[in-house]
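Enquirer: turn this into a model:
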Amino acid sequence: MTDENSYTTEEIAKLLRISKLTVYDLIKKGELPAYRVGRQMRVDKSDLEAYKARAKGGYRPAQAAYSAPLQGQAQQTIEQAQSTGTRHVIISGQDVSLDLLASHLEKRELSLRPLRSYAGSLNSLVAMYTGKADIVSTHLFDGETMEYNVPYVRRILTGHRFLVVNMLARWAGFYVQEGNPKHILSWTDLTKPGVRMVNREKGSGARTLIEEQFRLAKIAGRDVNGYEHEETSHLAVAGVVARKEADVGVGIEKAARLVGVEFVPMVKERYDLVMLKTKENEALLAAVLDILRSAAFQKEMEAVGGYDLSQTGKIIYETW
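Expert: Purely as a prediction, here's the structure:
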């Protein structure tokens, strides 16, 4: 088959109007068969058309990423990449800052190929424990210690050596309709008669925050109307509130601005990255820390807006 009947990853990205990282993600998951020609990855036209046909017929949840073994040409692609010294680095989490991190990593001459997974914080940590993620983001609130992330990381990554480094801080709170007509200002307000909630999926950082705050306030989920209504992203939750299908949801401030709902700040959460301290990860750890602390990366983050970068790149916790 000639090059006229195949595409590079850059051409695929333009045709599908997605990022090149998303193309690599599809290849990694085995959804888009690919092969290597020299240093270049290519996808046959017939395989692209087959992928488009499948995509029209159904949707695969993001949390299923990397859960199934790779098959066929996709597995061959990964094996070829490994034989040429290229390492695929899976970055798991949902914030746009992770896309910027992946972009900076890809620009470095380290034979690293960043791929993105969009699982929630707890699911991402479990993926790291089972060897299916290399860089994991977490924003998990622990009501016992009133601390973010470290208590969960220590429990889940038991037996591993790891590093927790701050990525950013951001406000989490309530999405409410314009003017906050139900006067929702506290966690107990979610139990008011006539208030409908939209929840996040189990395993997400937002869901953990909700459950911990409910526990501290002695609120039972069964007493909150809409507690069983789950969405899988901050934007989706804000969208439900914007459409007036719910009166309140919990998420980050940025999504409220994007969707156009009112935001009631409740908690300034710490958003950290977790990486394993292994010999294989030495170059990766050094590169990530260097990127986080660089003026170029922080300038891009400031342009996105809505982030507190005062501790970005600071090591929060480290095992030896």
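Enquirer: okay, CA-based contacts and neighbour counts for the rest of this
Expert: Will do.
Enquirer: mind listing what the closest residue to L273 other than its chain neighbours touches?
Expert: Using Cα to Cα, 6 or more residues apart in numbering and skipping the chain neighbours, the partner closest in space to L273 is S137 (4.5 Å). Neighbour list for S137: S92, G93, S121, S124, Y271, D272, L273, V274 [criterion: Cα atoms under 8 Å, 6 or more residues apart in numbering].
Enquirer: tell me which element S137 falls in.
Expert: strand 135-138 (DSSP states H and E).
Enquirer: from what I see, L276 and G159 are in contact.
Expert: No - applying Cα atoms under 8 Å as the test, L276 and G159 come out as separate, 10.9 Å apart.
Enquirer: and these two? Which one has more around it.
Expert: L276 (25 against 9; other Cα atoms under 10 Å).
Enquirer: can you give me the strands in this structure?
Expert: 6-8, 35-37, 40-44, 87-92, 112-117, 135-138, 141-142, 147-148, 162-176, 197-200, 230-231, 248-252, 262-276, 315-318 (DSSP state E).
Enquirer: reformat those as JSON lines; add distance to F297.
Expert: Listed next are the strands of the chain as JSON lines, based on distance: least, Cα to Cα, whole Å:
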{"stretch": "strand 6-8", "distance to F297": "27"}
{"stretch": "strand 35-37", "distance to F297": "31"}
{"stretch": "strand 40-44", "distance to F297": "27"}
{"stretch": "strand 87-92", "distance to F297": "17"}
{"stretch": "strand 112-117", "distance to F297": "16"}
{"stretch": "strand 135-138", "distance to F297": "17"}
{"stretch": "strand 141-142", "distance to F297": "26"}
{"stretch": "strand 147-148", "distance to F297": "24"}
{"stretch": "strand 162-176", "distance to F297": "11"}
{"stretch": "strand 197-200", "distance to F297": "30"}
{"stretch": "strand 230-231", "distance to F297": "30"}
{"stretch": "strand 248-252", "distance to F297": "21"}
{"stretch": "strand 262-276", "distance to F297": "15"}
{"stretch": "strand 315-318", "distance to F297": "17"}
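Enquirer: so which of those strands gets nearest I291?
Expert: strand 162-176 (10.6 Å; Cα to Cα).
Enquirer: packing partners of the closest one?
Expert: On a contact count with 3 or more Cα pairs under 8 Å, 6 or more residues apart in numbering; DSSP states H and E, strand 162-176 meets helix 234-242, strand 248-252, helix 253-259, strand 262-276, strand 315-318.
Enquirer: the structure of the following sequence is requested for comparison with the preceding one:
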Amino acid sequence: MAHKFRARLNSEWMLERPDGSLLPLSEVLRLLSAIDTTGHISGACKACGLSYRHAWGILRKAEQEFETALIETSRRQGTKLTSFGRHLVWANRRVDARLMPTLDSMASELQEELERLFPESQPRLRLHASHGFAVEGLMQMANGMDMAPLELRYRTAIEALASLDSGDCDLAGFQVPQGEFELPILLRYAPWLDPDKHRLVHLAVRNTGMFLHPDNPKNIRSIADLVNPDVRFVNRQIGSSTRFLISLMLERLNIDTARVQGFETSEFTHMAIAAHIASGMADAGIGVETAAWRCGLAFLPLVQERYFFAVHRDTLATARMQRLLNLMNSEQYQAYVRQLTGYDARHMGRVQTVEEAFGPAVTAALRP
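Expert: Got it, this is the predicted structure:
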């Protein structure tokens, strides 16, 4: 039985005054974000379900607390955020993007603990994967349907595959770039990816590339430009496959990572990378195209990646796994992935051996 409740955890900003009292900022941040999107207060009020008078009260109170204006209004241009207001909104988006995987993982653990209190609860499929938009959508759709719930832990690809190898999860998500970097990435996974006992479920092909400011003021044209002294880079976290891919690309160009300003600055999700750049804290980062599009950034394609779920061959025929595969092959989920900018869902749900996915030569290289 899948219970109707879902555990959720959210981040919230607060201002602490000198007297110790707290001022929650969630309402003003939501309103500022809506103003940024709609371009006028009346549209933002409608989007947030607020009266015009109440919205102005929220804004004026926040401006008093910050002692600076948050919006600018004119008859011709409508309403826009001030520089301070824009930085406040992007700081909040960056925090949300950074914390979301951790909070989602913790909420999934809490959900599991709560459901264990009910004797009729069913075992959950355990998915470990790095954060991605298709994975996020699968989690939401699976847990919103009348099927065994899906437990998600956000992990790097290596951590996910290691969990599968040790029996601590049922599906492990990992990505592999097509082309010259395919084999080095796969060899990195080799200790935990067994061609004999594991099978691969194809999720999608996604575009990975460089995020840049829309007008590209630093004139960044390739990954070689990351060494330019005025270019600030933001990286993915240590252990992530994207970070390793960036290192391989720089190595191919004989570029020492120490020459890249910001190479040790890291974020944990594609959206956090995009928000970091959109807020003006960096000039370039690497991630999937969807995040660049959502944050209004320019995108410079670098590589296409295939994303797979690795599963143990003996679990494929279980009812829980079949329900998940049926969902992946459904028109509803495939339509969701197709609308993600930079994703190709044509082979979604295809089950393959490692050899069928990568060929006999690569498979032989993976074996001890």
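Enquirer: before we move on, back to that, tell me which of the strands of structure 1 approaches V23 of structure 1 most closely.
Expert: strand 112-117 (8.9 Å).
Enquirer: hang on, the earlier thing: so which of the strands of structure 1 gets nearest I219 of structure 1?
Expert: Here strand 197-200 is closest among these (Cα to Cα), at 13.5 Å.
Enquirer: name the residues that touch the closest one?
Expert: With Cα under 8 Å, 6+ apart, strand 197-200 of structure 1 has contacts from 190, 206-207, 224-233, 237, 240-241, 246-250.
Enquirer: so which bit of structure 2 is it matched to?
Expert: Matched against structure 2 by TM-score structural alignment, strand 197-200 of structure 1 falls on residues 233-236.
Enquirer: superposed on structure 1, what's the mean shift for that stretch?
Expert: Its matched residues in structure 1 lie on average 0.6 Å from stretch 233-236 of structure 2 after superposition (mean Cα distance after the TM-score superposition for structure 1).
Enquirer: common neighbours of L276 and G159 of structure 1, please.
Expert: By Cα under 8 Å, 6+ apart, no residue touches both L276 of structure 1 and G159.
Enquirer: quick one, what contacts the aligned residue in structure 1 for R206 of structure 2?
Expert: Under the alignment by TM-score structural alignment, R206 of structure 2 pairs with R170 in structure 1. When contacts are counted by Cα under 8 Å, 6+ apart, R170 of structure 1 touches I252, E253, K268, E269, R270, Y271, G306, Y307, D308.
Enquirer: of the residues you listed, buried ones?
Expert: Neighbour counting with 16 or more other Cα atoms under 10 Å marks I252, E253, E269, R270, Y271, G306, Y307, D308 as buried within those.
Enquirer: now check the last one against structure 2: what is it aligned to?
Expert: In other words, D308 of structure 1. So D308 of structure 1 corresponds to D344, using TM-score structural alignment.
Enquirer: returning to that earlier point: against structure 2, where does the strand holding S137 of structure 1 fall?
Expert: The alignment of strand 135-138 of structure 1 onto structure 2 (TM-score structural alignment) spans residues 171-174.
Enquirer: return the residues in contact with the closest residue in space to I238 of structure 2 that isn't next to it in sequence.
Expert: Using Cα to Cα, 6+ apart and skipping the chain neighbours, the partner closest in space to I238 of structure 2 is S266 (7.8 Å). Taking Cα under 8 Å, 6+ apart, we find S266 of structure 2 in contact with V234, N235, R236, Q237, I238.
Enquirer: got those residues as JSON lines, with distance to L250 of structure 2 and neighbour count columns?
Expert: Shown next, in JSON lines, are the contacts of S266 of structure 2 (distance: Cα to Cα, whole Å; neighbours: other Cα atoms under 10 Å):
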{"residue": "V234", "distance to L250 of structure 2": "15", "neighbour count": "25"}
{"residue": "N235", "distance to L250 of structure 2": "13", "neighbour count": "23"}
{"residue": "R236", "distance to L250 of structure 2": "15", "neighbour count": "24"}
{"residue": "Q237", "distance to L250 of structure 2": "17", "neighbour count": "17"}
{"residue": "I238", "distance to L250 of structure 2": "16", "neighbour count": "15"}
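Enquirer: nearest to R116 of structure 2, of those?
Expert: Once Cα to Cα is applied, the member of the contacts of S266 of structure 2 that ends up nearest R116 of structure 2 is Q237, at 33.1 Å.
Enquirer: surely that closest one meets R243?
Expert: Yes - assessed by Cα under 8 Å, Q237 of structure 2 is found in contact with R243 at 6.8 Å.
Enquirer: spit out the residues that contact these two alike.
Expert: Joint contacts of Q237 of structure 2 and R243 (Cα under 8 Å, 6+ apart) do not exist.
Enquirer: quick one: the helices in the stretch 51-200 of structure 1, in order.
Expert: For the stretch 51-200 of structure 1, the helices defined by DSSP state H, counting those that start in this stretch occupy 72-83, 96-107, 121-129, 150-156.
Enquirer: and among the ones you listed, the most buried is which?
Expert: Among the helices of the stretch 51-200 of structure 1, helix 121-129 has the highest mean neighbour count (mean count of other Cα atoms under 10 Å), at a mean of 22.
Enquirer: tell me roughly how far it lies from structure 2 on average.
Expert: Helix 121-129 of structure 1 sits 2.0 Å off on average (mean Cα distance after the TM-score superposition for structure 1).
Enquirer: ok, residues contacting that helix?
Expert: With Cα under 8 Å, 6+ apart as the test, helix 121-129 of structure 1 has contacts from 63, 92-93, 133-140, 153, 156-157, 203-205.
Enquirer: re earlier: closest to A283 of structure 1 out of the strands of structure 1?
Expert: Using Cα to Cα, the nearest of those to A283 of structure 1 is strand 112-117, at 9.7 Å.
Enquirer: run the chain-centre distance for that closest one.
Expert: Centroid displacement of strand 112-117 of structure 1 relative to its chain, using Cα atoms, centre = their mean, to the nearest Å, is 12 Å.
Enquirer: just stretch 150-166 of structure 1 next, same as before
Expert: 18 Å.
Enquirer: span of it from start to end?
Expert: In stretch 150-166 of structure 1, first residue to last residue: 11 Å (Cα to Cα, to the nearest Å).
Enquirer: equivalent analysis for stretch 146-159 of structure 1, please.
Expert: 24 Å.
Enquirer: please apply the same query to stretch 144-159 of structure 1.
Expert: Span of stretch 144-159 of structure 1 from end to end, Cα to Cα: 23 Å.
Enquirer: related to what we said a few turns ago, which one of the helices and strands packed on strand 162-176 of structure 1 lies nearest to L110 of structure 1?
Expert: Here strand 262-276 is closest among those (Cα to Cα), at 17.0 Å.
Enquirer: by how much does the closest one deviate from structure 2 on average?
Expert: Counting by mean Cα distance after the TM-score superposition for structure 1, strand 262-276 of structure 1 comes out at 1.2 Å.
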